[in-house]
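**Q** one predicted model, sequence on top.
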Amino acid sequence: MKRIVGLLVIALLVFWVFVSPDSAAGTVQDIGTLLRNGAESIIRFFTQLV
């Protein structure tokens, strides 16, 4: 069951990229920015502890 759901998610993501590549790229960039900001915040927090 997990394999079927995983393949379905991948198929939907590929479909989304083909149908709306600009939106997909923007979303991936937003996720990258969110992760980078989160990592910088964690680093800043631990730097302040020292």
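**A** Happy to help now that I have it. Numbers count the residues shown, from 1 in each chain.

**Q** only C-alpha atoms for contact and neighbour calcs from this point on.
**A** Fine.

**Q** can you give me the distance of the spatially most central residue of the chain to residue 49?
**A** By CA atoms, centre = their mean, the chain has its centre lying nearest to residue 31, at 4.0 Å. Distance, residue 31 to residue 49, using CA to CA, to the nearest Å: 27 Å.

**Q** any idea how far residue 46 is from residue 32?
**A** 21 Å.

**Q** the structure to be compared is supplied as follows:
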Amino acid sequence: MNAKKLAGIAAVALVLFFVIAQPGQAAGFVNNIIGFLRDAAEAVITFVSNIFT
């Protein structure tokens, strides 16, 4: 088994453990990531719209 595959399995196991052990905090973490991605997308859209107006 190569190191890349082992690291992937370990990452999935860690995420599953976190979701099972602390589902409230895991949901909050996902919401924070989604909020960050939404803010970043809005910033890019604003930037591009300001270039073309």
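**A** That came through, no problem. Please read these numbers as outputs of a predicted model, since none were measured by experiment.

**Q** which element is the counterpart of the residue nearest to the centre of the first structure in the second structure on?
**A** Mapped onto the second structure by TM-score structural alignment, residue 31 of the first structure lines up with residue 33. Element membership of residue 33 of the second structure, judged by DSSP states H and E, is helix 23-51.

**Q** and that helix, what's buried?
**A** Within helix 23-51 of the second structure, the residues scored as buried using 16 or more other CA atoms under 10 Å are residue 26.

**Q** that one: average distance to aligned residues in the first structure?
**A** Once fitted to the first structure, helix 23-51 of the second structure is off its aligned match by 0.3 Å on average (mean CA distance after the TM-score superposition for the first structure).

**Q** I'd like to know which elements that helix is packed against.
**A** Contacting helix 23-51 of the second structure under the criterion 3 or more CA pairs under 8 Å, 6 or more residues apart in numbering; DSSP states H and E is no other helix or strand.

**Q** 10 Å instead, please
**A** Judged by 3 or more CA pairs under 10 Å, 6 or more residues apart in numbering; DSSP states H and E, the packing partners of helix 23-51 of the second structure are helix 3-21.

**Q** give the contact list for the counterpart of residue 49 of the second structure in the first structure.
**A** Across the two structures, residue 49 of the second structure finds its equivalent in residue 47 of the first structure, going by TM-score structural alignment. By CA atoms under 10 Å, 6 or more residues apart in numbering, the residues touching residue 47 of the first structure are residue 41.

**Q** the same query, at a cut-off of 7 Å, please.
**A** By CA atoms under 7 Å, 6 or more residues apart in numbering, no residues touch residue 47 of the first structure.
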